[in-house]
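>>> A predicted structure for the sequence below; I have some questions about it.
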Amino acid sequence: MIRRFAFVLLISVLLIISAGCGNDNSAASGKPDSDGLFPIRVATQTGFNEITIADELGYFKEEGIKIEDTGVLGKGVTEYQLIAQGINDAFISGHPPNVAQARLAGLKMLAVAPGMVDNKDFPHVRYLVQDSSPIHSLNDIIGKKVAISNVAPCTDGYLKYYLSQQHLSGDINWTTLPSPGQQEQSLEQGLVDVTTSHPPFAGIALKQKGIRQIATSWDILHSPGAGLSVRGFSEDFIKQHPDVVKGFTRALAKVRPWINSHQEEAKRIVAKQLKLEPEDLSVFWYDEDKDINQDYIKQWFDISEQIGLWKKGDIQPADIFTNEYAPQ
């Protein structure tokens, strides 16, 4: 188990190095390459992501698009910063609050397609402890050391929202571990008391002896919308390449229901990329609607405002997305 995680961590480090010194970071030409495919540059994904699967199935190629990975995100670096710097073209992870925060910072980003949503049977986030832990519910995490990823606000945000709703207060030692698999490994080694865990690594962790689940994001929010992730581009890219954006949303509209109905095949594709065993992985559940649901975004805004990411009225749900380019 530890060897598997160590291998993934090594790959992540190598990708970060290659992203810093081996990639062409010049602005995209805005034209198809010699192979006739339009390149869309994105951050390399280190978890379960529909972009990887759509690319493997040829859905992007059918739309005249090819996905070009530019390396994993460094600590403290966001997809939105890389787009603003002309390094990447699209953001392919994260949630509505991330787009809202980018726009509040002056980066004109727009979501054009939904991604995964929360599901009772395929939860977005699982909360795990060691089997011997005295922690038996989320009410017990006050004063504890909790491992989170750098994909805020879904890891710490859900928990802060839950504690607020339950009128529970007290310090929590939030420990950010950005590398894939690092959160789960830290729990196994007893370095943290609780870990938040996403697919695919939640599945691996739960198969290990001595790991116990105390709750999921569904238990907190009871809503598919509160798990919504979104994909998109800068406003400039959308204006310059509307047909490419439409092709991008068509490819994703094909792959989302495919993943839901072909989970074992989807696991094999992701496992091949991450050098893991398919049977160990857990999966996300994907939104099968072609449009982004504004009510789902509003749920994220309610959470974000409750935990103080911004003040109510600073930005509206309609400001961060468009369905103009969704498949008809």
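Received it, and whenever you're ready, just let me know what you need.

>>> going forward, measure contacts between C-alpha atoms and count neighbours the same way
Noted.

>>> any idea what whatever residue is furthest in space from the centre of the chain is structurally, helix, strand or coil?
The C-alpha centroid of the chain is most remote from Ser34, which lies 31.7 Å away (C-alpha atoms, centre = their mean). Put simply, Ser34 is coil when judged by DSSP: H, G, I helix; E, B strand; the rest coil.

>>> which residues in the stretch 201-328 of the chain form helices?
201-206, 217-221, 235-240, 242-261, 263-274, 294-306 (DSSP state H, counting those that start in this stretch).

>>> buried set for the last one?
If I follow you right, that is helix 294-306. 294, 296-301, 303-306 (16 or more other C-alpha atoms under 10 Å).

>>> another structure for you, compare them:
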Amino acid sequence: MTHFAKKGCTTAIVLLLASSFLLTACGKTEATASASGGAPEVTELRYQGGVGSVTFPELADDLGYLAPLKLKFIGNTISGPQDIQAVVTGDTDFGGAFNGAIVKLISAKAPIKPVIAYYGVDENTWTGYYVLDGSPIKSAKDLIGKKIAVNTLGAHHEFVIKEYLHRAGLTTEEIKQVTLVVVPPVTTEQTLRAEQIDVAALGGVLRDKALERGGIHPLFKDIDLFGTFSAGSYVLTDKFIKANPNASRKFVEATAKAIEWARTTPRDEVVARYEKIINARGRKEDTSNVKFWKSTGVAGKGGLISDKEFDTWIHWLVNEGVIKDGQLKIKGLYTNEFNPFVNEKK
């Protein structure tokens, strides 16, 4: 799915009592790692959101997990690569993107560090690549010369589409003849039905709403290609982490706790909370999409990141000729050090 103002945060004079988080899930209480014992070095974190959706940091803020830190919304984005570029340029303090896009940016010497997974693929949360019923497109070969709508280039959808084409045996030249067209997610279904594109990438609530209306079916799905996995991570800059270790830890701890809250809380309660958050922020957004929310999609407990969730895309980019073999090592590429669940099994 789917990711600039000079840093000017004032130092927070806050006394943060050292404590440990307790999470209750399925009647069992699990002790998480204790807070770092120091006050966050900043008072707020700047970020980008998504129209009609709730991010895990926003959920953490609403649940009270993020305090004394506050979030400062600077605008919306539909692009993961753009979101993490905003972190690099200093317009935001954190941002999230598909792990493959993060690897590409790190390979270009961007000083960023993935610190927690925030979206992924499971049996309830996945993306399908849909065609109209009656479409002549039945296989990967049929996509030559056709148009596929994606939310942005260089991210999740592009990687999945190219992997599908590779596995089907298409040559590099044939793959170049499959055109990816950037279309805002909220208008992708309409664009497909108007036959302005041949295939539409649809996931989550937008997929389910489209399926309710009927007349479409998936050509392929990302879960069929890769199975269950965390697909994207939030990043901080190395500079931010070094200057603000307590704020970094607080951000990750709060987000991890929000992920587990969403994972273990009854679905109807999660949806109701999301609706409340959207209505309270007063951005004149439609809350109908969150009614289709099904799961976090995050594979690791509390957003823990695993080697394979980055190693897969390092090898993929090497095979694509985007980076050189050995250019990036998985060791030190990401960190789970701030995650309160780091010593627990996934």
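Everything's here; your move. The structure displayed is predicted, hence computed values, not measured ones.

>>> what TM-score do we get after superposing?
Here the TM-score for the pair of chains, by TM-score structural alignment, normalised by the length of structure 1, is 0.80; 298 aligned residues with a C-alpha RMSD of 2.8 Å.

>>> Distance check, the residue farthest from the centre of structure 1 against Ile238 of structure 1.
According to C-alpha to C-alpha, to the nearest Å, Ser34 of structure 1 stands 22 Å off from Ile238 of structure 1.

>>> Could you export the helices of the stretch 201-328 of structure 1 as TSV, including distance to Ser93 of structure 1?
As requested, the helices of the stretch 201-328 of structure 1 are exported to TSV (distance: least, C-alpha to C-alpha, whole Å):
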stretch	distance to Ser93 of structure 1
helix 201-206	16
helix 217-221	18
helix 235-240	17
helix 242-261	13
helix 263-274	15
helix 294-306	15
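
>>> from these, which stretch is densest packed?
helix 201-206 (a mean of 22; mean count of other C-alpha atoms under 10 Å).

>>> What range does that one cover in structure 2?
Aligned by TM-score structural alignment, helix 201-206 of structure 1 falls on residues 206-211 of structure 2.

>>> What's the average distance for the matching stretch when superposed on structure 1?
In the superposition against structure 1, stretch 206-211 of structure 2 averages 1.8 Å from its aligned positions (mean C-alpha distance after the TM-score superposition for structure 1).

>>> who's in contact with that stretch?
Contact with stretch 206-211 of structure 2 is made by 127-128, 185-186, 189, 216, 289, 292, as judged by C-alpha atoms under 8 Å, 6 or more residues apart in numbering.

>>> give me that answer again for 7 Å
The contact list for stretch 206-211 of structure 2 (C-alpha atoms under 7 Å, 6 or more residues apart in numbering) reads 189, 292.

>>> again with stretch 98-109 of structure 2
2, 80-81, 112, 154-156, 231-233, 310, 313-314, 328.

>>> what range in structure 1 matches it?
Counting by TM-score structural alignment, stretch 98-109 of structure 2 sits on residues 95-106 of structure 1.

>>> Which positions in the matching stretch come out as buried?
Buried-residue list, stretch 95-106 of structure 1, by 16+ other C-alpha under 10 Å: 95-103.

>>> picking up where we left off before, how far is the match of helix 201-206 of structure 1 from where the chain is centred?
Relative to its chain's centre, stretch 206-211 of structure 2 lies at 19 Å (C-alpha atoms, centre = their mean, to the nearest Å).
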